[in-house]
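Visitor: can't give you the sequence, but here's the structure:
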């Protein structure tokens, strides 16, 4: 009875909240009042007389009552004082002095066109845009007798500066990463691509948070159909709040019931700029340093920015190493369980006898042994991430050594299983994308179950199902396994291997609209680390 009461109460609360939001929508679309005092009282009441909302009343040219409303902490008060308040309060103009009957509308235009020195001034006609400007850091100027206001760009406050990437580090390459400010992030991308064809569209998503979301692409390189599809999917989002780009990623991705990511994310401006040059579309979200990139293919998650900054032969070696590490991270525990349980004849006799001697005192079958060790390593990995950085690495390393050694001495697991699980965990860290690494960690348990029940046949069935699943995935209409399935010979120049820059002359075929060659018949002498130009 009590749980039912709680459930019914929650339903009533939800309905009340929905009704409150519906009642708020007409108010937000209403125009401002002509009376300044009434406008100021409305701002104070709607924001609950919050102490960080400041309203400064003053007079323009000693005649027109005005007020500046802004949010403390979001607004740069020095900019407001030097470029707005001082100009308005000390303003003397013949148009005001000679015409004593000048109305508020005329004064509004004179102030906007002749007085304000700020670079960005927008007219505000309803309450929705007024509160959005105030809560974004702008200063809103209201005038008595005028039902319009001005939103002056005075955004400031405390922001995290441009720092080094924490998740996608490189030895050679740019050492800058995105921050939580969307305007800082767009500027970092424009520093990489100084082209007027780099277009930016912005919209507000989230009924409560009113989060600023930007769509960035290069006109003429990005496919118009994909750009429109991004617009449509963003336009269909109905949610109260967007706190991180992961919300957007979950709402616009293609594959819902799949562990594989179909949207790429990065905190490196050079990676996003390279994706834009290939015809992809970037989605930026205010409040997070991770920018989304669509469409994306499977092999993109195994490519690192440093592949293009080193010599192509060494970059190819590292890329092949990642593909091999991916297979090891996915299959090594399963192969050990299958061989030690069903296919001992596949091992040399000496090695088979040695492994059998190690497992003589172990009470569990290999499948249970592997599951226990895998879960223990996952717990240690998560503990190292969640604990304070000063002790997180120490606890994870010491915990792994102590638990592994103690488990072997207690006869719970064999030493070979500790080696297999440890090496699997190390190869998982070689994968550059955390999203793909998490998917491999999840799939490893499923293939482990198949190996423990059916042996090598189970692993073969698991791999077959995995390939079929990957072949069915799409990312904004682009095949997930492209250019392997469907196989495209021309696109192999930057798939499993990376050809020299002078050999990569076209954009990716399924993404870009124009397949114009760069116009180089000769092999150009590109400086090491330069990326091929796509606009020649």
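Guide: Looks like it came in fine. None of these values were measured; they are calculated from a predicted model. Numbering: from 1, shown residues only.

Visitor: use CA for all of it now, contacts and neighbours both
Guide: Will do.

Visitor: Would you check how far apart residue 92 and residue 263 are?
Guide: 56 Å (C-alpha to C-alpha, to the nearest Å).

Visitor: Of these two, which one has the most company?
Guide: Each of residue 92 and residue 263 has its neighbours counted (other C-alpha atoms under 10 Å); residue 263 has more, 22 against 13.

Visitor: Just list the residues touching the more buried one, thanks.
Guide: With contact taken as C-alpha atoms under 8 Å, 6 or more residues apart in numbering, residue 263 is in contact with 249, 253, 292-296, 475.

Visitor: Same check on residue 441?
Guide: Applying C-alpha under 8 Å, 6+ apart, the residues near residue 441 are 329-330, 428.

Visitor: quick one on the thing from earlier: in helices, which of the contacts of residue 263 appear?
Guide: Within the contacts of residue 263, residues falling in helices by DSSP state H are residue 249.

Visitor: List buried residues within the contacts of residue 263.
Guide: 249, 253, 292-296, 475 (16 or more other C-alpha atoms under 10 Å).

Visitor: With distance to residue 216 as extra columns, can I get these in TSV?
Guide: Compiled in TSV, the buried ones among the contacts of residue 263 are given as follows (distance: C-alpha to C-alpha, whole Å):
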residue	distance to residue 216
249	15
253	17
292	10
293	10
294	11
295	13
296	15
475	17
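
Visitor: Name the nearest of these relative to residue 23.
Guide: Residue 23 has its nearest neighbour among the buried ones among the contacts of residue 263 in residue 249, at 30.4 Å by C-alpha to C-alpha.

Visitor: let's bring in a second one:
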């Protein structure tokens, strides 16, 4: 974390009372700060103390691995118990916690307590032991809430970063999986982990991730969205340039592709970079189903995205400016529906779209027991009532409904949210200029997409730059069989670009009918 000024560190005193009083004072006498003074057979002539915060430590571990050994065990005769060497003897012979460190300054001791460690202090010692006893109430691993699949792992990340890292390590059981920890936030000191596969990752991307994380200077990080806004390449764009997920298998898959994952303590959402535009249309289930089924579903996603951003604008442009493009029968039917509607097509579409967005937001914010019911009943009642009252036409209701359904097809929520905003822009341009405005809007969107980068990687690769014919077979539109996916993504400068040694389909075993 970038520092504005180097902080002055306060060394600990040799007086036990002075140290405990200083820690109590810095915590403002908080009621959950536990300070226990006692004497032990391990050092009967010297007073000891343990300090921890109740609620963020495992109380049983504190009692069994710290308190009981200190109270009941004695040091061997050869142990040196004079001066500060007492702490070395306690660490090597008494305290049985797996991770035990030592701090010599007040700031380090305070940070260790805030991180969920237990301090062991002794009279006459100018440093303290820090025993890692993290615990407390935590949410257990459950099924994914936002990225569900029919076939595949049915567990997701939780709010504990160490649990999340362990879930990834259970999938990638290799020493090449490296995890580098950072602390960001001058007040929260939030743990931020960077995961990558050594020997595969793009070294340039990895260095850029470290640089952007080091440049973050903020007082607190409460969710991975804080980090995302700091490290993304382009701020003023509707399209996300960092992918997020709550699924461990998704993180494992992008690590195997040579990308980098970023986890933030306190949130079940992990960040992944660099990514491309086409990454938002790929679901984890694409790689668990047969390749032909996955390809068919992926094409449907692209079609649904085009429908979600263009259909209302096309309807407005055709019905307002280009009626000659419609068959006569359809034109008469639409004209009959619009008879008596007091608003032009653009106002009618905006009214329906805004109403649907309000219903969607209400369904999300209402209690789960009644949220879906409110959305369904509201949509049906309002839509039917609006048509009967002559405020909107039935054709417009159909267009808005199909557009909303198409928006839900996309597997990534943030890309779906971007398409919702783009839809309004296209509607306004179509309402003012017809097909010409719609064409200009699409052209400007494509130019903007080509100009974007994600950690230096072109956002539209491998389509642009690259060969469109080859891009079809590079896991963009068509998901090839696993035995044919030899190379990892070409847009990354990977140290090991091959995931398979050669392109060879395993031969099927032939069974002879003869005995």
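Guide: That came in fine, so what should we check first? What you see is a predicted model; the values in this text were computed from it and never measured.

Visitor: related to what we said a few turns ago, secondary structure added to the contacts of residue 441 of the first structure, as CSV?
Guide: Below are those laid out as CSV (DSSP: H, G, I helix; E, B strand; the rest coil):
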residue, secondary structure
329, helix
330, helix
428, helix
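
Visitor: ok, of the residues you listed, which one's closest to residue 500 of the first structure?
Guide: residue 428 (28.2 Å).

Visitor: how close does the closest one sit to residue 360 of the first structure?
Guide: 30 Å.

Visitor: Give me the more crowded residue out of the two.
Guide: residue 428 (22 against 10).

Visitor: show me what contacts the more buried one?
Guide: 325-326, 329, 437, 440-441.

Visitor: likewise residue 11 of the second structure?
Guide: Per C-alpha under 8 Å, 6+ apart, neighbours of residue 11 of the second structure: 104-106, 126.

Visitor: 6 Å instead, please
Guide: Residues counted as contacts of residue 11 of the second structure (C-alpha atoms under 6 Å, 6 or more residues apart in numbering) are 105-106.

Visitor: Just give me the match in the first structure for it.
Guide: The alignment partner of residue 11 of the second structure in the first structure, by TM-score structural alignment, is residue 31.

Visitor: Now do the strands in the first structure.
Guide: 53-60, 64-71, 121-124, 139-143, 149-152, 198-205, 211-218, 264-266, 281-285, 291-294, 474-475, 478-479 (DSSP state E).

Visitor: For residue 387 of the first structure, find the nearest of these.
Guide: That would be, of the strands of the first structure and by C-alpha to C-alpha, strand 264-266, which comes in at 23.9 Å.

Visitor: mean shift of the closest one relative to the second structure?
Guide: Comparison of strand 264-266 of the first structure with the second structure after fitting gives an average deviation of 0.2 Å (mean C-alpha distance after the TM-score superposition for the first structure).

Visitor: Read off where that strand ends up in the second structure.
Guide: The aligned range for strand 264-266 of the first structure is 243-245, by TM-score structural alignment.

Visitor: List the buried residues of that stretch.
Guide: Buried-residue list, stretch 243-245 of the second structure, by 16+ other C-alpha under 10 Å: 243-245.

Visitor: before we move on, the earlier item: using TSV, lay out the strands of the first structure together with distance to residue 486 of the first structure.
Guide: As requested, these are exported to TSV (distance: least, C-alpha to C-alpha, whole Å):
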stretch	distance to residue 486 of the first structure
strand 53-60	58
strand 64-71	54
strand 121-124	50
strand 139-143	54
strand 149-152	52
strand 198-205	30
strand 211-218	26
strand 264-266	21
strand 281-285	22
strand 291-294	19
strand 474-475	12
strand 478-479	8
